[in-house]
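Undergrad: Can you look at this prediction? I've put the sequence above it.
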Amino acid sequence: MDSFFSSIVDIFKVEGQPLSLIPAIEVAVITSAVLAILFFRFRQPALLAYIVAGLVLGIFARAVMGESSAHMEEISHLGLVFLLFIIGLELDLSQILKLGLRPALAVLLQAPLTILLALGLQHLLLLLGIHCPGLASSEKGTFIFAVAIALSSTAVAVKLLADKFDLTSQAGKITVMTLIAQDVWAVLALSYLSSQRGEGASAWTIAFMLGGAAAAALVMGWTAKKLLSRLFAFLSRSPDLIAMLALGFCFLGTMLLSSLGLSAEMGALIAGLSLGTLPMATEIMAKVSSLRDFFMAVYFVTLGMSLPPPSLAILGQALMLIAILIASRFVVMTPMLILARQGAVVSLVAPINLAQLSEFSLLLVPLGVGGDMLTGEEGSVISYAMMLSVLIATYGIKYNYPLALALHRRFSRNMPISKDDSAAPASLSGSESGVGGTGGGTGGAGGQPTEKKEEKTQPAPARDIVLLGYFRTAEALARMLKDTRPELIERIRVVDFNLKNHPAIREHGIEVAYGDISNPEALRHHRVAEARLVLSTVGNTFLRGITNQEILAAVKSMNPAARFIGTAESSEEKERLLENGAFAAISPSEEAARAISQILGRALAD
């Protein structure tokens, strides 16, 4: 294996020297791509492939990677920046703030209560002369282990929840807010540890940092609402420039927060939240997604490369540390969320989402070892616990609701039912989930009676008709449907990049979103994958950067069951669209010619 990787990296070496940054990234990407294919073949998450690729490179090719590994680690944090920026764009801050006081207290207190619990457990064991594998072996390291147990990985949890579209659920919102609160506690913990070595910040400095962050958030929110909204409207016909301006605003946020001593990722999140209410948010997400995916892959590769060679003893202790962490999530979070009336399922799903160590723990290891608070073996235990917990989290978050429902059935007698349990996916609700019952209000979990549910209002019709572009034909269609088929109006969603059209579209009662239909990723963000019918009423002459044929291919790739109606400018184009799976193809010139022909016949009849 060693010779195999050496032969690969030798291709990129120059005169026997270690790899420079670009070749090192190339080797990392090639290795990740090969392993990702193998993992996909066995239906394993790509994230695991990236971490394993880094671990393999760290073991067999560390020498030839040279100092480029450190440079790769530095630039890989752009992945976290882009990830948090997109999360901010996706989240609705007004809905998050509506969580309520009790859930907010649960979110804020999770980290400090977990630290106190972990400290108390370790001091008790040391007092009794018991060494628990996975915990500190001396009093000096207890605080570092406690902080490692209390904090979760923002990169992993948010990425996995975003992949399964679970960020906007009640459990998803609580997870994200908990991670944000943990970032604040992480800064305080780092300041405390530094103070133990004579390098810490004063209380006034910490207060200045947090106050500055709040002020920066207010300024960025005002700037986005009053200034950037006008600039975006001016640039609305150039989506690429909008994306560049948005990225500039994102990096402005990272610089502001970094200058205050807080994380750049928090600045990116604030920038995303500030832009999230603007109509271009979805288009920005589509443009930035590819950057996020690439740099996140590099991030997880460098995470794997940072790990020391493993041993069975270290892996065993790491698994014990993970078990303690998972138990602490349920012991601390679940009771608080139940008291906050979040319901049994949400109170179990949120701890499952947070059941992994934070990448912040890797920053604690060198600080602890250098300050003689941790042994080298204890540092390796924390590092491998972080990696293994990430591997476990990929499956835990993937199956978070089934796991929560199984736990709920097992302990249902001690866990009250709440209407907020409806936050679980529809496929897991009802009698199948064991949460609530049907008929007579007596089918609760554990045979306990449940209160009669309030009568639900009629749900709004699904926007399952997507109209791409809005030009003359689309305008005429909207007027006609409003008069003849008004029930269809509520099912239509228009995607168009000309903001000047949006007020007129809304006057018809049609939902409209800003988007560049030439970008397939934008189509995905605008829920084309969920549409029943997709219409393109603009001919190729007026489309920019794409044709009806290419739109059809993009739609079919993400939603094979969707019916597509396109616009053709010739009989040949019409035939090609139909041959490639279009439900129908309209040729305005042919339709106009046919209508004129009929009128000519009537006009010349006399």
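TA: Thanks, I have it. Numbering: from 1, shown residues only.

Undergrad: When you work out contacts or count neighbours from here on, use the C-alpha atoms and nothing else.
TA: Will do.

Undergrad: What helices and strands are in contact with the strand or helix carrying M480?
TA: Assigned by DSSP states H and E, M480 belongs to helix 472-484. With contacts defined as 3 or more Cα pairs under 8 Å, 6 or more residues apart in numbering; DSSP states H and E, helix 472-484 has these neighbours: helix 486-489.

Undergrad: just checking, next helix/strand downstream of the helix it packs on?
TA: Following helix 486-489 toward the C-terminus (DSSP H and E): strand 492-495.

Undergrad: one more structure, for comparison:
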Amino acid sequence: MDNGSLVFSFFLIFSGAALLATIALYTRQPLLVAYIVLGALLGPYGLQWIGDTRLLSDISHIGIIFLLFLLGLDMQPSHLVGMLSKSAVIGIASSIIFAAMGYFIAIAFDFSTLEAVIIGSAMMFSSTIIGIKLLPTTVLHHRHTGELVVSILLLQDVIAIIVLLFLYSHQQQDSSGVQLAIALAALPILILVAWLAVKFIILPIMQQFDRIHEYLFLVAIGWCLGLAELSNYVGLSAEIGAFIAGITIATSPIAQYIAISLKPLRDFFLILFFFSVGASFNLSLLDEVIIPALILSIVALILKPWVFRYLLQWLKEPLHTSWEVGFRLGQVSEFSILIAYIAASTQQIGTEASHVIQATTIITFLVSSYVVVFNFKSPIAVSDHLRRD
């Protein structure tokens, strides 16, 4: 069987996803579950119909970039600044609590101190994809809940980038302090460059040719990926660059047209992302990692909503809003999988510790998706009265 062909791989992924998605809809299950299960089934540790998922994982990363770009398009800069300043305490305090939780559980299972620190670091973050993918656009526009979710996730992204910089610096034997200083100094410069480029180049040419929709589509993709690559080059993440690219044109009337036209492209790549998550997990190691992964998952799924709930109430947020934000952020992040990959590749953690992080991420992805889809408004809710795009 030609499992090296990209076309054949796409055929298996999207035909299989269509089949499993149909079954999921009839049985009232979240679609994300279908994509992850399909990856585990067809991937190199399942039926091996798709032997190498590295290329697919790289391609699927574009979906995360588009997701953050569309998120930026839906945010007003003035609102964002206010929400970030308000949620700074929440982001920092919750990260410390979750890191301590992961560290002590890892120590209890006899992982080394360094492995426990890295496992704890991986537990700090909530999933940008789950948090925003299951958040209706109407929430971002009209409800305070969406702004809280987004601001907390953005702060976590900054913390995640700092963790990744330290891991990368270990890999490259460079000074982590120098890299971190360069990245932090580059952020305001990148924002200024993006704002000037939009004001004097991007918006003028878009407005001049706004009747040619294909051209607007191309410029939007080029602007998103260009700033993402520039952000990556200066030591930040492509996701941060994509978000800046979106928010710099959020005040333009063209923003909503771009957001609508890019959604199908975003969903295409996100299906690949969730497939690669399932396919990358080595099922033969499940017996060795399932107990610590289950403990970490259960504690995270219970602790995260409670922590966010109490921190938000401390900031005088309503009880219902605090619980909803907590449950929407009640999982581990795709950043955690990246941390596991990098730390394992540099031999800072062993294979078992890496797969504990991966298994915990996948378990919390699945359970959290069920919780949100069955209880809160989302684009893929199983009941009609909760389904909002």
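TA: It's in. Here the structure is a predicted model, which is why all the values come from computation and not from measurement.

Undergrad: if we can go back for a sec, which part of the second structure lines up with the helix holding M480 of the first structure?
TA: Across the second structure, nothing matches helix 472-484 of the first structure (TM-score structural alignment).

Undergrad: residues of that helix that come out buried?
TA: Of all the residues in helix 472-484 of the first structure, those buried under the rule 16 or more other Cα atoms under 10 Å are A474, A478, K482.

Undergrad: Nearest to A522 of the first structure among those?
TA: Of all the buried residues of helix 472-484 of the first structure, A522 of the first structure sits closest to A474, with 19.8 Å by Cα to Cα.

Undergrad: State the distance from the closest one to K287 of the first structure.
TA: Distance of A474 of the first structure to K287 of the first structure, given as Cα to Cα, to the nearest Å: 26 Å.

Undergrad: How about S202 of the first structure?
TA: Distance, S202 of the first structure to K287 of the first structure, by Cα to Cα: 42 Å.

Undergrad: what about the two, which has more around it?
TA: Counted by other Cα atoms under 10 Å, S202 of the first structure and K287 do not tie: K287 has more neighbours, with 20 against 12.

Undergrad: Thought A243 was touching the more buried one, still the case?
TA: Yes. In this structure, K287 of the first structure is within contact of A243 by Cα atoms under 8 Å, at 6.4 Å.

Undergrad: Could I get the contacting residues of the most centrally placed residue in the first structure?
TA: Centroid-nearest residue in the first structure, with Cα atoms, centre = their mean: A162, separated by 3.1 Å. Listed by Cα atoms under 8 Å, 6 or more residues apart in numbering, the contact partners of A162 of the first structure are I87.

Undergrad: Surely it is within a helix?
TA: Yes. Counting by DSSP: H, G, I helix; E, B strand; the rest coil, A162 of the first structure is found in a helix.

Undergrad: Aligned counterpart of it in the second structure, please.
TA: By TM-score structural alignment, A162 of the first structure lines up with P136.

Undergrad: before we move on, back to that, I'd like the buried residues of helix 472-484 of the first structure as TSV, with distance to L533 of the first structure appended.
TA: Shown next, in TSV, are the buried residues of helix 472-484 of the first structure (distance: Cα to Cα, whole Å):
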residue	distance to L533 of the first structure
A474	15
A478	15
K482	18
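
Undergrad: any idea which of those is the one closest to E511 of the first structure?
TA: For the buried residues of helix 472-484 of the first structure, the nearest to E511 of the first structure is A478 (11.6 Å; Cα to Cα).

Undergrad: Quick check: that closest one vs G566 of the first structure, distance?
TA: From A478 of the first structure to G566 of the first structure the distance is 16 Å (Cα to Cα).

Undergrad: contacting residues around the residue lying closest to S194 of the first structure once chain neighbours are set aside?
TA: Leaving aside its sequence neighbours, S194 of the first structure sits nearest to G200 (Cα to Cα, 6 or more residues apart in numbering; 4.4 Å). For G200 of the first structure, the contact set (Cα under 8 Å, 6+ apart) comprises S191, Y192, L193, S194.

Undergrad: which stretch of helix or strand covers E591 of the first structure?
TA: Counting by DSSP H and E, E591 of the first structure is part of helix 588-603.

Undergrad: Please tell me which residues of the second structure that helix aligns onto.
TA: Following TM-score structural alignment, helix 588-603 of the first structure has no partner segment in the second structure.

Undergrad: Could you do stretch 281-289 of the first structure as well?
TA: Using TM-score structural alignment, stretch 281-289 of the first structure lines up with residues 255-263 of the second structure.

Undergrad: before we move on, what about stretch 37-57 of the first structure?
TA: Under TM-score structural alignment, the match for stretch 37-57 of the first structure is residues 22-42.

Undergrad: cool, stretch 212-229 of the first structure as well?
TA: The counterpart of stretch 212-229 of the first structure in the second structure, counting by TM-score structural alignment, spans residues 186-203.

Undergrad: Report the buried residues of the matching stretch.
TA: Neighbour-count burial for stretch 186-203 of the second structure flags A186, L187, L190, I191, A194, W195, A197, V198, I202, L203 (criterion: 16+ other Cα under 10 Å).

Undergrad: and those residues as CSV, adding secondary structure?
TA: Shown next, in CSV, are those (three-state DSSP):
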residue, secondary structure
A186, helix
L187, helix
L190, helix
I191, helix
A194, helix
W195, helix
A197, helix
V198, helix
I202, helix
L203, helix
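
Undergrad: mean deviation of the host helix or strand of L337 of the first structure from the second structure?
TA: Assessed by DSSP H and E, L337 of the first structure sits inside helix 312-339. Once fitted to the second structure, helix 312-339 of the first structure is off its aligned match by 2.9 Å on average (mean Cα distance after the TM-score superposition for the first structure).
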